[in-house]
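>>> 3D model of this:
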Amino acid sequence: METHNFSIEFFPPKTPEGAEKLRATRRQLAELRPKYFSVTFGAGGSTQQGTLDTVLEIQSEGHPAAPHLSCVGGSRESVRAILQQFQAHGIRRLVALRGDLPSGYGGAGEFRYANELVEFIRAETGDWFHIEVAAYPEMHPQARSPQDDLQNFARKVKAGANAAITQYFYNADSYFQFVDGVRKLGVDVPIVAGIMPITNYTQLMRFSEMCGAEIPRWVRLKLASFGDDTASIKAFGLDVVTALCERLLAGGAPGLHFYSMNQAVATTAIWQRLVSR
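Below is the predicted model:
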């Protein structure tokens, strides 16, 4: 596992209690020595300061950190100011996304798509940043067709992205098919698999509905059959996700990016199983 690009994602805490809890989580996950931690960004820039504060705290603890940068609703001027802030703080890696429009928000801002954001970052900052973009093995919910989705991804990479992180998924074939498809378009950047540990069935169903990630029927039925038995849900989830990670790494995935949900236990358990095998 040491040779793989292994990273962990957090979201910025909204309360002092949340910040304290995340510090404890981070102390545990830092022991796994991930390549970097990433920190998400709220819709329409709602947590921009929280993202930067969390990234700076992680950096002060001696760990590489990558802020997410969403361009939706943003102007060139506002994005330029954020990039200058990142550079001033010595941040060298970021995750560039279009982002979701906040509810009730009318305009899309000056950037319509992530490829325009990537192009702008490169024009403004040259090679300063290592830029990660998003990939959707099961197709972006708003894409017109799978082929259209592959073309959109290729545009982001050609605009200057160094690598990609996928939306989470539970069907390894969707990842391998996506990678094959973009390789045929001449895209050769590393595509790291996004991994969502399974610990809460209701929460997983809600997230998956929002982002278009498919939960295979057999997994869904099994999880539903456990009812409120959280220990069984977690044990089964650990088996399913560890097996997925093993298949991905064996099939050539360059690494794993864990959506930790600011929790340490599930990611640590999967990691320990992977390194012990």
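
>>> switch to C-alpha atoms for all contacts and neighbour counts from now on
OK.

>>> Which neighbouring elements make contact with whichever strand or helix holds F258?
In this assignment (DSSP states H and E), F258 forms part of strand 255-259. Strand 255-259 sits against strand 5-10, strand 191-195, with contacts defined as 3 or more Cα pairs under 8 Å, 6 or more residues apart in numbering; DSSP states H and E.

>>> how much does the shortest one deviate in direction from strand 5-10?
Just to be clear, that refers to strand 191-195. Calculated by axes from the mean of the first three to the mean of the last three Cα atoms, to 10 degrees, strand 191-195 forms an angle of 40 degrees with strand 5-10.

>>> still on that earlier bit, please spell out which residues along the strand holding F258 are buried.
Neighbour-count burial for strand 255-259 flags 255-259 (criterion: 16 or more other Cα atoms under 10 Å).

>>> same deal with stretch 205-218?
Residues of stretch 205-218 classed as buried: 212-213, 215 (neighbour count, 16+ other Cα under 10 Å).

>>> so how far does that stretch reach from one end to the other?
Criterion Cα to Cα, to the nearest Å; first-to-last residue distance in stretch 205-218 is 14 Å.

>>> Check stretch 247-260 too.
End-to-end distance for stretch 247-260, by Cα to Cα: 20 Å.

>>> starting at the chain centroid, how far to it?
Relative to its chain's centre, stretch 247-260 lies at 12 Å (Cα atoms, centre = their mean, to the nearest Å).

>>> next up, for comparison:
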Amino acid sequence: MSSVHAQQLESINRHLLDIKGKIDVSFEFFPPNTEQMETTLWQSVERLAPLDPKFISVTYGAGASTRDRTHDVIKKIQQQTSLSTAAHLTCIDATEQDLINIAKDYWEHGVKHIVALRGDTDPNQPQQLNQPPLYASELVSLLKSVADFEISVAAYPEVHPEARSAQADLLNLKRKVDAGATRAITQFFFDVDSFLRFRDRCAAANIDAEIVPGILPVTNINTVTRFAGLTNVSVPAWLTDSFEGLDNDATSRNLLGANIAMDMVKVLSKEGVSDFHFYTLNRSELTYAICHLLGKRPQQTTASSPI
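Here you go, the predicted structure:
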């Protein structure tokens, strides 16, 4: 290791002491499909709850069964813990009245933060219920017409796969913010510079909303590569090479995944990022370790209500 690199690393590590107690985190989960997955979910929520996240969100997809599972999980967390919850809501496979009814139901149950998304279209079902489909900016406006929700939206440092151009994608984000969104959570990424360049472009476009990096700790490179292919995320060669030969070595994969995510977070925090959104995949171990490194640790005087 060169002396310059060693000095840079030492500077970043010292910075972690400076930011202790000044970082906010949020966690994303998905609704479980099986009894075993439900057990894993609640174990993860219990493990991460003492870290006092800003909020936790639960994903949402098209179809009544997925919607119902999301509603059930969100309401249970809202009712049985002290955590602040954010419900994902998509436009796909729902009419405007459906969306209004869902929003009212959430508000009545104390869920006042929505992650507003257009949602992914299903190529096998081209005829969606709402034709023409709403866009996320329109969903933000609709939600604001129902109640004064806190609204987060999605952002894409490497450009949404359906966007005509990077500039068009940026303008779409501005429309969502102008409609009332207060936070943009990014798609996961592995190129820190791409996030920093995107943040600069948002500032230049007068996008007045917090840009929160989405962090995905990698434990299975094949799964991540599949996700990345669907979302226009670059998977660098060094990342793929790092996991080569570890298919049957879960322990090493976890250690490597935690180390990679920690390095990203260190650099981002040094660049002034104070909020991080973790895609947990309903597992808590790596996210907990990274938060510990950031100084986001359980407080003896506060505890979440039992689930």
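
>>> Turn the buried residues of strand 255-259 of the first structure into JSON lines, including distance to E132 of the first structure.
Converted to JSON lines, the buried residues of strand 255-259 of the first structure look like this (distance: Cα to Cα, whole Å):
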{"residue": "G255", "distance to E132 of the first structure": "13"}
{"residue": "L256", "distance to E132 of the first structure": "13"}
{"residue": "H257", "distance to E132 of the first structure": "12"}
{"residue": "F258", "distance to E132 of the first structure": "15"}
{"residue": "Y259", "distance to E132 of the first structure": "15"}
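
>>> List the contacts of the strand holding F258 of the first structure.
Strand 255-259 of the first structure is contacted by residues 4-10, 165, 191-197, 245, 249, 267 when judged by Cα atoms under 8 Å, 6 or more residues apart in numbering.

>>> mind listing what's buried in stretch 11-26 of the first structure?
Neighbour-count burial for stretch 11-26 of the first structure flags 11-13, 22-23, 25-26 (criterion: 16+ other Cα under 10 Å).

>>> Show only the entries of those residues found in helices.
When DSSP state H is applied, the buried residues of stretch 11-26 of the first structure are split such that 22-23, 25-26 fall in helices.

>>> quick one, strands of the stretch 101-250 of the first structure?
Under the criterion DSSP state E, counting those that start in this stretch, strands of the stretch 101-250 of the first structure are mapped to 130-135, 163-166, 191-195.

>>> most packed of these?
strand 191-195 (a mean of 26; mean count of other Cα atoms under 10 Å).

>>> Which stretch of the second structure lines up against that one?
Under TM-score structural alignment, strand 191-195 of the first structure corresponds to residues 211-215 of the second structure.

>>> After superposing, tell me the mean distance of stretch 96-107 of the second structure to the first structure.
Here the mean offset of stretch 96-107 of the second structure against the first structure after fitting is 0.6 Å, by mean Cα distance after the TM-score superposition for the first structure.

>>> Off-centre distance for that stretch?
For stretch 96-107 of the second structure - counting by Cα atoms, centre = their mean - the centre lies 22 Å from the chain centre.

>>> which bit of the first structure covers it?
Going by TM-score structural alignment: stretch 96-107 of the second structure matches residues 76-87.

>>> contact partners of the matching stretch?
Contacts of stretch 76-87 of the first structure (Cα under 8 Å, 6+ apart): 71, 92, 110-111, 121, 124-125, 128.

>>> would you turn the helices and strands packed on strand 255-259 of the first structure into TSV with distance to N171 of the first structure?
Formatted as TSV, those follow (distance: least, Cα to Cα, whole Å):
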stretch	distance to N171 of the first structure
strand 5-10	20
strand 191-195	11
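
>>> about what we covered before: enumerate the positions of the match of stretch 96-107 of the second structure that are buried.
In stretch 76-87 of the first structure, counting by 16+ other Cα under 10 Å, buried: 79-80, 82-83, 86.

>>> Stretch 44-57 of the second structure too?
Residues of stretch 44-57 of the second structure classed as buried by neighbour count (16+ other Cα under 10 Å): 44-46, 48-57.

>>> what's the span of it, first residue to last?
13 Å.

>>> mind listing the helices for the stretch 151-300 of the second structure?
With DSSP state H, counting those that start in this stretch, the ranges of helices along the stretch 151-300 of the second structure come out as 166-178, 192-204, 221-231, 237-242, 250-270, 285-293.

>>> mind checking which of the ones you listed is nearest D72 of the second structure?
Judged by Cα to Cα, the one of the helices of the stretch 151-300 of the second structure that comes nearest to D72 of the second structure is helix 285-293, at 23.9 Å.

>>> which part of the first structure lines up with that closest one?
Going by TM-score structural alignment: helix 285-293 of the second structure matches residues 265-273.

>>> Mind reading off the mean deviation between the matching stretch and the second structure?
Stretch 265-273 of the first structure sits 1.2 Å off on average (mean Cα distance after the TM-score superposition for the first structure).

>>> returning to what we had before: now, which of the buried residues of stretch 11-26 of the first structure sits nearest D229 of the first structure?
Taking the buried residues of stretch 11-26 of the first structure together and measuring to D229 of the first structure by Cα to Cα, the closest member is T25, at 24.0 Å.

>>> now the counterpart of that closest one in the second structure: how far from L286 of the second structure?
In the second structure, T25 of the first structure lines up with S44, judged by TM-score structural alignment. Counting by Cα to Cα, the separation of S44 of the second structure from L286 of the second structure is 11 Å.

>>> What residues does A193 of the first structure make contact with?
A193 of the first structure neighbours (Cα under 8 Å, 6+ apart): 165-168, 175, 248, 253-257.

>>> Dump the residues you listed to a markdown table, plus distance to E61 of the first structure.
Below are those laid out as a markdown table (distance: Cα to Cα, whole Å):
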| residue | distance to E61 of the first structure |
| --- | --- |
| I165 | 24 |
| T166 | 27 |
| Q167 | 28 |
| Y168 | 28 |
| Y175 | 34 |
| L248 | 31 |
| A253 | 29 |
| P254 | 26 |
| G255 | 24 |
| L256 | 22 |
| H257 | 20 |
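
>>> Nearest to R183 of the first structure among those?
Distances from R183 of the first structure to these, taken as Cα to Cα, are shortest for Y175 (12.3 Å).
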